[in-house]
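this is the structure alone, sequence omitted:
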């Protein structure tokens, strides 16, 4: 398979820069074995079956986009420069991060992000840097909330800057475990009324955690898809969550992850026979056509970028020809794409 096999034309006006309101009013493309239908997310209680188990990612996005200044003494006095920083993941003695402009920074310098927070540059390597902050634990979380902004994906951030509304919009209603620098975006379509309606219908839920990293937006740079190396992300499936998923499978009920992050995690935790084990580790699972799904009976997900690993994942689930028809339908019917866009429910 070649990277070009996963390309398609997408008009820029279909890239959503704000979510639907209310959340569950977003459109939903329902794709089943016998065809495609245009629905809405609030139709899920009528579409799903009693006993279906939805797997939800309870990661919480941190305000990982920071703007700071660094001061350097020169022969003409102090030179102050503006620095844009995006946190990536915790590291030994600090955080891994990206910075602009990186080339002007030096190890040992201090970047100040306002009165609440500053960080020393411990190391610069591999196109990024490691920062040691002057706060940790709850104090760090509080300072980050004060000075940080939500890390909108590049395709939104290039069209508008993040604002206060994104602190609510770019977070799921069940976000619990802090650590992601990107949202599990299929889950952004759920609100309290929809969850209540699903529960009344007999739909069940189980929570897992995958801390989504900025690597989810990295482009695939190899033409031979099979040689692509995925970024690592930390996830956890608790003993109770594994038991719930295994019980559903044993009873013949469908297990449907909400989002590619939840799907990748439970597939990582599954044995060849399809039994989910408790899991607490990083995963680099790469799902592309030819993959044998062990646990997932379907997937609710947004519409993904051309040539992306996520488009390869849904192609593995539905088949490449079917996904091409689904995406052609979505473009023709002007569905809204990417993180703040509309959703699809894929039931092979």
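Alright, I've got the coordinates. Here the structure is a predicted model, which means the values were calculated and not measured.

CA only for contacts and neighbour counts going forward, please
Noted.

in the stretch 1-150 of the chain, which spans are helices?
For the stretch 1-150 of the chain, the helices defined by DSSP state H, counting those that start in this stretch cover 44-47, 137-147.

contact partners of the longest one?
Under the criterion CA atoms under 8 Å, 6 or more residues apart in numbering, residues 62, 63, 64, 66, 113, 114, 116, 117, 133, 135 lie in contact with helix 137-147.

ok, and here's another one to check against it:
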């Protein structure tokens, strides 16, 4: 499909630079079949059914942005996928000044050697020393805010809390599963009381999620792979929910993509442990999920293509126009939508 079909105009003032506080007071646009409702996230229990199951991503964001030097050249690196115990694939700023075999000094006794330059300009960075890389990043790295926020203000101490979900446990993401940022213990308690359960899986979100689609046609776009896991117990619970008549509601596109990667054509969800590069565009037949809660996405992005596949492109274009007109806040720290086809 032509990528221009997924474009729309978004005023810059609609981009949220801070999250709502409390988190569950963010606005919630509900698309339920043909109906559209303007609510807040705290209203979520009344929009779902007893027996439904929300599925969250329990990945934890690591301080994956680094600033360093190779000689006199300043080099920026954003880690996006672990490739080994000490090896990470990274997008590099000022990469024309970097060659395979060069060492980058990130300060704080943290350095890495560059190798295996890829077609997209990324490098493998192999970190020196014996300390776990996570400890090195805690020392020298910073929280990797999305570029549309980082371009407008510096990362600060508040982001270390704001950019983690209440489910964050498994270290490895370089971007937050932002739909889950809206949840609080109080909201989860209200959902439990309403008979709406929750489960977790793990998908380590990569920085590729923010990359624009540069191709003119969706068939020409290549997704970056991300690692994910669904264990046997979680797969069994998801299957049991559907067998009992409940719906699987993915919280975030990362949860949705992993569930769909783990689901066979007969609709059965299996354990999963490995990489997924699934790219969902209109025409895709969803097999493992029945709904999605997600934030508002970039124009021409793979995520706007995904929600268009779920609800229909014209429906989503109209919904986003409605959200812009009504003053909804967009992107990672913005408001949410509940999509029930």
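Cool, the structure landed. The structure presented is a predicted model; accordingly, all values stated were derived computationally and were not measured.

returning to what we had before: pick out whichever of the contacts of helix 137-147 of structure 1 sits closest to residue 33 of structure 1.
Using CA to CA, residue 62 comes nearest to residue 33 of structure 1 of the contacts of helix 137-147 of structure 1, at 38.3 Å.

that closest one touches residue 180, doesn't it?
Yes: in this structure, residue 62 of structure 1 is within contact of residue 180 by CA atoms under 8 Å, at 6.1 Å.

just to revisit the earlier point, so among the contacts of helix 137-147 of structure 1, which ones count as buried?
Neighbour counting with 16 or more other CA atoms under 10 Å marks 62, 63, 64, 66, 113, 116, 117, 133, 135 as buried within these.

quick revisit: in TSV: the helices of the stretch 1-150 of structure 1, plus distance to residue 5 of structure 1.
Output for the helices of the stretch 1-150 of structure 1, formatted as TSV (distance: least, CA to CA, whole Å):
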stretch	distance to residue 5 of structure 1
helix 44-47	31
helix 137-147	41
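
residue 155 of structure 1 is nearest to which of the ones you listed?
Distance to residue 155 of structure 1, taken as CA to CA, is lowest for helix 137-147 among the helices of the stretch 1-150 of structure 1, at 22.7 Å.

hang on, the earlier thing: for the contacts of helix 137-147 of structure 1, work out which two are farthest apart.
Taking CA to CA, no two of the contacts of helix 137-147 of structure 1 sit farther apart than 62 and 114, at 17.6 Å.

which residues in the stretch 101-250 of structure 2 form helices?
Applying DSSP H, counting those that start in this stretch to the stretch 101-250 of structure 2 gives helices spanning 133-140, 147-150, 157-162, 185-193, 232-243.

can you lay out those as CSV showing mean neighbour count and distance to residue 77 of structure 2?
What follows is the helices of the stretch 101-250 of structure 2, written out as CSV (neighbours: other CA atoms under 10 Å; distance: least, CA to CA, whole Å):
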stretch, mean neighbour count, distance to residue 77 of structure 2
helix 133-140, 16, 12
helix 147-150, 14, 13
helix 157-162, 13, 19
helix 185-193, 15, 35
helix 232-243, 16, 35
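
which among the ones you listed is found nearest to residue 250 of structure 2?
Closest of the helices of the stretch 101-250 of structure 2 to residue 250 of structure 2 is helix 232-243, at 10.9 Å (criterion: CA to CA).

in what element of secondary structure is residue 316 of structure 1 found?
For residue 316 of structure 1, the element it lies in under DSSP states H and E is helix 309-318.

so that helix corresponds to what in structure 2?
Helix 309-318 of structure 1 corresponds to residues 302-311 of structure 2 when matched by TM-score structural alignment.

got the helices of the stretch 101-250 of structure 2 as CSV, with distance to residue 29 of structure 2 columns?
Converted to CSV, the helices of the stretch 101-250 of structure 2 look like this (distance: least, CA to CA, whole Å):
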stretch, distance to residue 29 of structure 2
helix 133-140, 37
helix 147-150, 22
helix 157-162, 22
helix 185-193, 17
helix 232-243, 25
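
which one, of the ones you listed, ends up nearest to residue 212 of structure 2?
Of these, nearest to residue 212 of structure 2 by CA to CA is helix 147-150, at 11.3 Å.

matching residues in structure 1 for that closest one?
Helix 147-150 of structure 2 maps onto residues 154-157 of structure 1, going by TM-score structural alignment.

give me the contact list for the matching stretch.
Stretch 154-157 of structure 1 is touched from outside by 15, 16, 17, 217, with contacts defined as CA under 8 Å, 6+ apart.

most neighbours, which of these?
residue 15 (22 neighbours; other CA atoms under 10 Å).

what residues are up against that residue?
By CA under 8 Å, 6+ apart, residue 15 of structure 1 lies in contact with 155, 156, 336, 337, 338, 341.
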